[in-house]
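# make a model of this:
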Amino acid sequence: MRVPQIHGCDAFRVAMPRGRRPESILIRLAGADGAVGWGEVSVPAAPNGRSGGGRGGAGGRGPDDGPGRAWTDIEERMGPALIGLQLDRPEDASAAVDLGCRDAAAAIDTACWDLWCRGRGMPLAHALGGTRTSIVTGARLSPEPLLETVAGRVNRAVGAGHTRITLDVRPGWDIEPVRAIRQAFPALAIVADAGHAYTESPEHLAALEGLDAYGLVALERPFAAADLSAHARLQRRVGTAIAPDVGDLDTLDAALGEEAGRALHLRPERFGGLTAARGAHDLAFAAGWAVWCTGTGAFGIGQAAAVAVASLPGCTLPSDVSDPAGGPVFVTPPVRSTGGVVGVPLTQPGLGHEVDEARIERLATRRMRLSV
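Sure, this is the predicted structure:
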């Protein structure tokens, strides 16, 4: 079987008109045999509106991260390192991926997997080791201080077929909204995302322990991300699975070692792409942790990649992998939930979706092209 060789790397920096969706960087890799692979990452604005330009590895976001930092890494380091590369395995791009920040790495790594799979006629989900044919979906509610509005949003999510919701909680706004949702929807899977807002003060611990009575499937990010010991102490006190904020394999390994939780919220772009995300899944699954996956990006490519990750056997909780309905569609078929289910594309190679390249090129505010 022919080994794919990368002959071209295009990058597009794209923002939706009127700011309806976050800005994304899209990567298109072209193989010598004509196969094309796509990757996407949504990129946050740098602090104080600056576009970062600092150096650093793929291990995490620093103070200079942002669209400019990711773009520079792709244009000056990662893209040139890919040209001419032979991909015996998708992981062969790891040396190039390590040259950039995690945002850039995620887009490049996903594009390498897609290119490799399309060249071999293999669905991405199968290449990663996925076993599911469909993904049960959840929904995340935006922060809302009014119980009546929360109840309405939960009702709409349940009506759309979602079987899990994630609710933001904070000190003073935690037990009451969770109790109301549980009373209205006894069978609904609920994740409470605390957003690092709690400490180990007696008042905060009492509230976190109080949430344990409402059958949550996970309590996410209760404490500061670096304080795994606090997460471990809380996990010993509650039956709810704690989900610490984990975005790299070293942190996950430390969390497993400290028994700092029993659930992993897996975001492939935070781990720097599909290779590391699969590794995180494997570690968590082997430890008996529950896993759910979230896809990000405005153009459907990131969501399609997340569907493949969510098909892995350890992703037992409903995942946030569907692109919101409404607005323009950039991949065909759209990554949409029907009755709370997203199908895993198993009859087409790679991501399993065709990308509207012409529309992306029209919307691009910046473009880079490298070739042999």
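
# drop to CA atoms for contacts and neighbour counts, all remaining ones
OK.

# can you pull out the helices in the stretch 1-150 of the chain?
67-73, 79-82, 94-97, 102-120, 124-128, 147-159 (DSSP state H, counting those that start in this stretch).

# same thing with the stretch 151-300 of the chain?
Under DSSP H, counting those that start in this stretch, the stretch 151-300 of the chain gives helices at 175-184, 202-211, 228-237, 249-258, 274-286.

# and the first one, what does it pack against?
Counting by 3 or more Cα pairs under 8 Å, 6 or more residues apart in numbering; DSSP states H and E, the packing neighbours recorded for helix 175-184 are helix 147-159, helix 202-211.

# now with 7 Å, please.
helix 202-211 (3 or more Cα pairs under 7 Å, 6 or more residues apart in numbering; DSSP states H and E).

# how big is the angle separating the helix it packs on from helix 175-184?
Angle of helix 202-211 versus helix 175-184, following axes from the mean of the first three to the mean of the last three Cα atoms, to 10 degrees, is 0 degrees.

# got TSV for the helices of the stretch 1-150 of the chain, with mean neighbour count and distance to residue 170 too?
As requested, the helices of the stretch 1-150 of the chain are exported to TSV (neighbours: other Cα atoms under 10 Å; distance: least, Cα to Cα, whole Å):
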stretch	mean neighbour count	distance to residue 170
helix 67-73	23	30
helix 79-82	22	42
helix 94-97	19	37
helix 102-120	29	28
helix 124-128	23	36
helix 147-159	16	14
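
# also this sequence, please, to line up against the first:
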Amino acid sequence: MKLTGVELRRVRMPLAAPFRTSFGTTQVREALLLRAVTADAEGWGECVALSDPLYSSEYVDGCADVLRRFLVPALTGRRDGLDAPAVAPALSAFRGHPMAKAALETAVLDAELRERGVPLARELGAVRDRVPCGVSVGIMDSVPRLLDAVAGYLDEGYVRVKLKIEPGWDIAPVRAVRERFGDDLLLQVDANTAYTRADARHLAGLDPFGLLLIEQPLPEDDLLGHAELARRLRTPVCLDESITSARAAADAIALGAAGVVNIKPGRVGGYLEARRVHDVCVAHGVPVWCGGMLETGVGRAANVALAALPGCTLPGDTSASDRYYRDDITAPFTLDAGHLPVPTGPGIGVDPLPDALEAVTVRTEWLPA
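Here you go, the predicted model:
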């Protein structure tokens, strides 16, 4: 397969409601979509970097720049053919930028699978045709408002609730949710690196609430701190930002720092590396689940395929389209008894709707071979 060129498309999509975490509040999603074109097919990928370098060092403008100047030319300048497994080695000379690399690899993989007529789920090794869906609930200005939001999501059918937490917004909201909705609710929390080792005793205050896990309580580079925290808490410690590759996952597991792993393909450089992270965790008996980054329908389709792998035994953040967007750029993903169907079409199995895509497009740029 030989690339004819790659289109970079910047889109701007208002969220259905502001989404607040410990690192900031997002009201509008500015995303970068990639369309890889070959002689026989085209494929789509979504870059999950946010507008500002708050969640990670990557951000939308920076990803567009590195794709334009380095990553896309490294692929379109090849004289030989190209398949998706060759993308990561071809880009390995450029340090970092996993979200930009993941978007490019996904677009190439989508094009390749469409040409072959193979769904992404089958290529990755999925074993389910539908996946259970959890919902991530942001930090709010009051506990009553939080309880109303959780009640609404449960009425919609979500089977698991994740609460974003930070110092000053942790034990009280968790207690309130548990008391209101009972012990049968699958409940977990996500700190997005907001705590330090000195907070271990305070975080142990979450143990009585029977949480599925506490996600990424400490900074991403503090594996030893997470291992120490895991020994002090009854609540399983789940790593997110710390898991940047299959090797990082293996190291975290060996240190006892990760009882659960959240896989985000953009964070690890793509869906092929995400599958390797999954396989490492399965080999060590560590449950995994698929995280989310406010994806449009393009990224959501690929995430649902990943969430259908056998080791994904916990509900992920693969929420329905209307959790984040009033109007998605693909046919919307809609909950059915708390589940989403795994796309069965070739590649990621969905296409952007031309009118919907054009309505949110800010600019496009064509990078020819």
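
# what stretch of the second structure does stretch 112-119 of the first structure fall on?
The alignment of stretch 112-119 of the first structure onto the second structure (TM-score structural alignment) covers residues 108-115.

# mean deviation of the matching stretch from the first structure?
Compared with the first structure after fitting, stretch 108-115 of the second structure deviates on average by 1.1 Å (mean Cα distance after the TM-score superposition for the first structure).

# hmm, back to that, nearest to residue 316 of the first structure, out of the helices of the stretch 1-150 of the first structure?
Residue 316 of the first structure lies closest to helix 124-128 among the helices of the stretch 1-150 of the first structure, at 15.5 Å (Cα to Cα).

# the closest one packs against which elements?
Taking 3+ Cα pairs under 7 Å, 6+ apart as the contact cut, helix 124-128 of the first structure packs with helix 301-310.

# 8 Å - rerun?
helix 102-120, helix 301-310.

# those helices: which one's closest to residue 249 of the first structure?
Across those, closest to residue 249 of the first structure is helix 102-120 (Cα to Cα), at 12.7 Å.

# how much space between the spatially most central residue of the first structure and residue 305 of the first structure?
Centroid-nearest residue in the first structure, with Cα atoms, centre = their mean: residue 267, separated by 2.7 Å. The spacing between residue 267 of the first structure and residue 305 of the first structure, counted by Cα to Cα, to the nearest Å, is 11 Å.

# just residue 340 of the first structure next, same as before
For residue 340 of the first structure relative to residue 305 of the first structure (Cα to Cα), the value is 18 Å.

# excluding sequence neighbours, find me the nearest residue to the residue mapped onto residue 353 of the second structure from the first structure.
Superposed on the first structure with TM-score structural alignment, residue 353 of the second structure falls opposite residue 356. Distances taken as Cα to Cα, 6 or more residues apart in numbering put residue 330 closest to residue 356 of the first structure, at 5.2 Å, once the chain neighbours are dropped.

# does the one you found touch residue 359 like I think?
Yes. Judged on Cα atoms under 8 Å, residue 330 of the first structure makes contact with residue 359 at a distance of 7.5 Å.

# looking at the two, which one has more neighbours?
For residue 330 of the first structure versus residue 359, neighbours defined as other Cα atoms under 10 Å are more numerous around residue 330 (20 against 12).

# residue contacts, that one?
Residue 330 of the first structure is in contact with 299, 300, 355, 356, 359, 360, counting by Cα atoms under 8 Å, 6 or more residues apart in numbering.

# quick one: residue 212 of the first structure from residue 248 of the first structure, how far?
Taken as Cα to Cα, the span from residue 212 of the first structure to residue 248 of the first structure is 28 Å.

# correct me, but residue 342 of the second structure touches residue 305?
Yes. Counting by Cα under 8 Å, residue 342 of the second structure touches residue 305, with 5.8 Å between them.

# higher neighbour count, these two?
In terms of neighbours (other Cα under 10 Å), residue 305 is the more surrounded of residue 342 of the second structure and residue 305; the figures are 30 against 25.

# neighbours around the residue mapped onto residue 93 of the first structure from the second structure, how many?
By TM-score structural alignment, residue 93 of the first structure lines up with residue 87 in the second structure. Neighbourhood size, residue 87 of the second structure [other Cα under 10 Å]: 21.

# test my guess that residue 97 of the second structure contacts residue 58.
Yes. Counting by Cα under 8 Å, residue 97 of the second structure touches residue 58, with 6.6 Å between them.

# ok, residue 18 of the second structure touching residue 26?
Yes. Using Cα under 8 Å, residue 18 of the second structure is in contact with residue 26, at 5.7 Å.

# packing partners for the longest strand along the second structure?
Longest strand in the second structure, counting residues (DSSP state E): strand 3-21. Using 3+ Cα pairs under 8 Å, 6+ apart, the elements in contact with strand 3-21 of the second structure are strand 24-38, helix 72-76, helix 354-360, strand 361-368.

# counterpart of stretch 262-276 of the second structure in the first structure, which residues?
Using TM-score structural alignment, stretch 262-276 of the second structure pairs with 265-279 in the first structure.

# the matching stretch: which residues count as buried?
The neighbour-count check on stretch 265-279 of the first structure (16 or more other Cα atoms under 10 Å) flags 265-278 as buried.

# residues in contact with that stretch: which ones?
By Cα under 8 Å, 6+ apart, the list of residues contacting stretch 265-279 of the first structure reads 41, 58-60, 91, 102-110, 113, 128, 243, 245-249, 280-281, 291-296, 305-306, 309.

# what about 7 Å?
41, 58, 91, 102-103, 105-107, 109-110, 243, 247-248, 291-295, 306 (Cα atoms under 7 Å, 6 or more residues apart in numbering).

# could you do stretch 147-160 of the first structure as well?
With Cα under 7 Å, 6+ apart as the criterion, stretch 147-160 of the first structure contacts 139, 144, 177, 181, 339, 340.

# including neighbour count and distance to residue 48 of the first structure, could these go into a markdown table?
Shown next, in a markdown table, are these (neighbours: other Cα atoms under 10 Å; distance: Cα to Cα, whole Å):
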| residue | neighbour count | distance to residue 48 of the first structure |
| --- | --- | --- |
| 139 | 25 | 30 |
| 144 | 14 | 26 |
| 177 | 19 | 34 |
| 181 | 20 | 37 |
| 339 | 14 | 41 |
| 340 | 21 | 38 |
